[in-house]
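*Asks:* Could you look at this predicted model? Sequence included:
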Amino acid sequence: MKPEDLQLLVTRTMPFGKYQGRLIADLPGNYLGWFAREGFPQGEIGRLLALMYEIDHNGLNALLAPLRKNTPST
């Protein structure tokens, strides 16, 4: 993991699927769990989904709150 990855979780949106357009940090745990069971996609999106799964699974979502405050609204 790179430190910048945490910032990407609160700025990058899901590019495909049922939750297309939703911030990766806002994806539901059961959706992230499905990827964990079935396999994460290749590349950056897969890396970010895997990271978000670990954060969510371990109850560490509060770590992202300070990053959300520093994210400009669109």
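*Replies:* Ah, there it is.
*Asks:* from here on, contacts and neighbour counts on C-alpha atoms
*Replies:* Noted.
*Asks:* next one: the longest helix anywhere in the chain to chain centre, how far?
*Replies:* Across the chain, the longest stretch assigned as helix under DSSP state H is helix 43-57. Helix 43-57 sits 5 Å away from the centroid of its parent chain (CA atoms, centre = their mean, to the nearest Å).
*Asks:* Not counting it itself, show me its contacts.
*Replies:* Taking contacts as CA atoms under 8 Å, 6 or more residues apart in numbering, the residues outside helix 43-57 that touch it are 1, 5, 8-9, 14, 24-25, 29, 32-33, 35-36, 40-41, 61.
*Asks:* here comes the other one, which I'd like you to weigh against the first:
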Amino acid sequence: MSLLPDQSKLIELAKAKMPYGKFKGRFLIDLPEHYIVWYKQKGFPKGKLGNQLEQIFEIKVNGLEPMIRTIRDRF
């Protein structure tokens, strides 16, 4: 199966894990909502992780967590 670039990024986001801190090793999609909101208020970190956390924030706000978990489990 050939994946389009956007599909690959979505799969990568679904499999991304927190690299440090209290939630180290936890899938970003499984981070507590209050933690993601805290980052939103504080400012997301620079770089790839910050972009991914910002995307996770938007996914959670729009109630799309089940879609991301399904993608994670399938790929």
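*Replies:* Perfect, thanks for sending it. Keep in mind the model is a prediction, meaning the values are calculated, not measured.
*Asks:* Please state their TM-score.
*Replies:* TM-score of the superposed chains, computed with TM-score structural alignment, normalised by the length of the first structure, equals 0.81; 70 aligned residues with a CA RMSD of 1.5 Å.
*Asks:* returning to what we had before: so which of the contacts of helix 43-57 of the first structure are in helices?
*Replies:* Among these, DSSP H puts 5, 8-9, 29, 32-33, 35-36 in helices.
*Asks:* In the second structure, which residues correspond to the longest helix of the first structure?
*Replies:* Under TM-score structural alignment, the counterpart of helix 43-57 of the first structure in the second structure spans residues 47-61.
*Asks:* what about the matching stretch, how far off from the first structure?
*Replies:* Once fitted to the first structure, stretch 47-61 of the second structure is off its aligned match by 0.4 Å on average (mean CA distance after the TM-score superposition for the first structure).
*Asks:* So for that stretch, what gets flagged as buried?
*Replies:* Buried residues in stretch 47-61 of the second structure, counting neighbours by 16 or more other CA atoms under 10 Å, are found at 49, 52-57, 59-60.
*Asks:* contacting residues for the residue nearest the centre of the first structure?
*Replies:* When CA atoms, centre = their mean is applied to the first structure, the residue found nearest the centroid is residue 24 (3.3 Å). Shown in contact with residue 24 of the first structure (CA under 8 Å, 6+ apart): 9-14, 48-49, 52.
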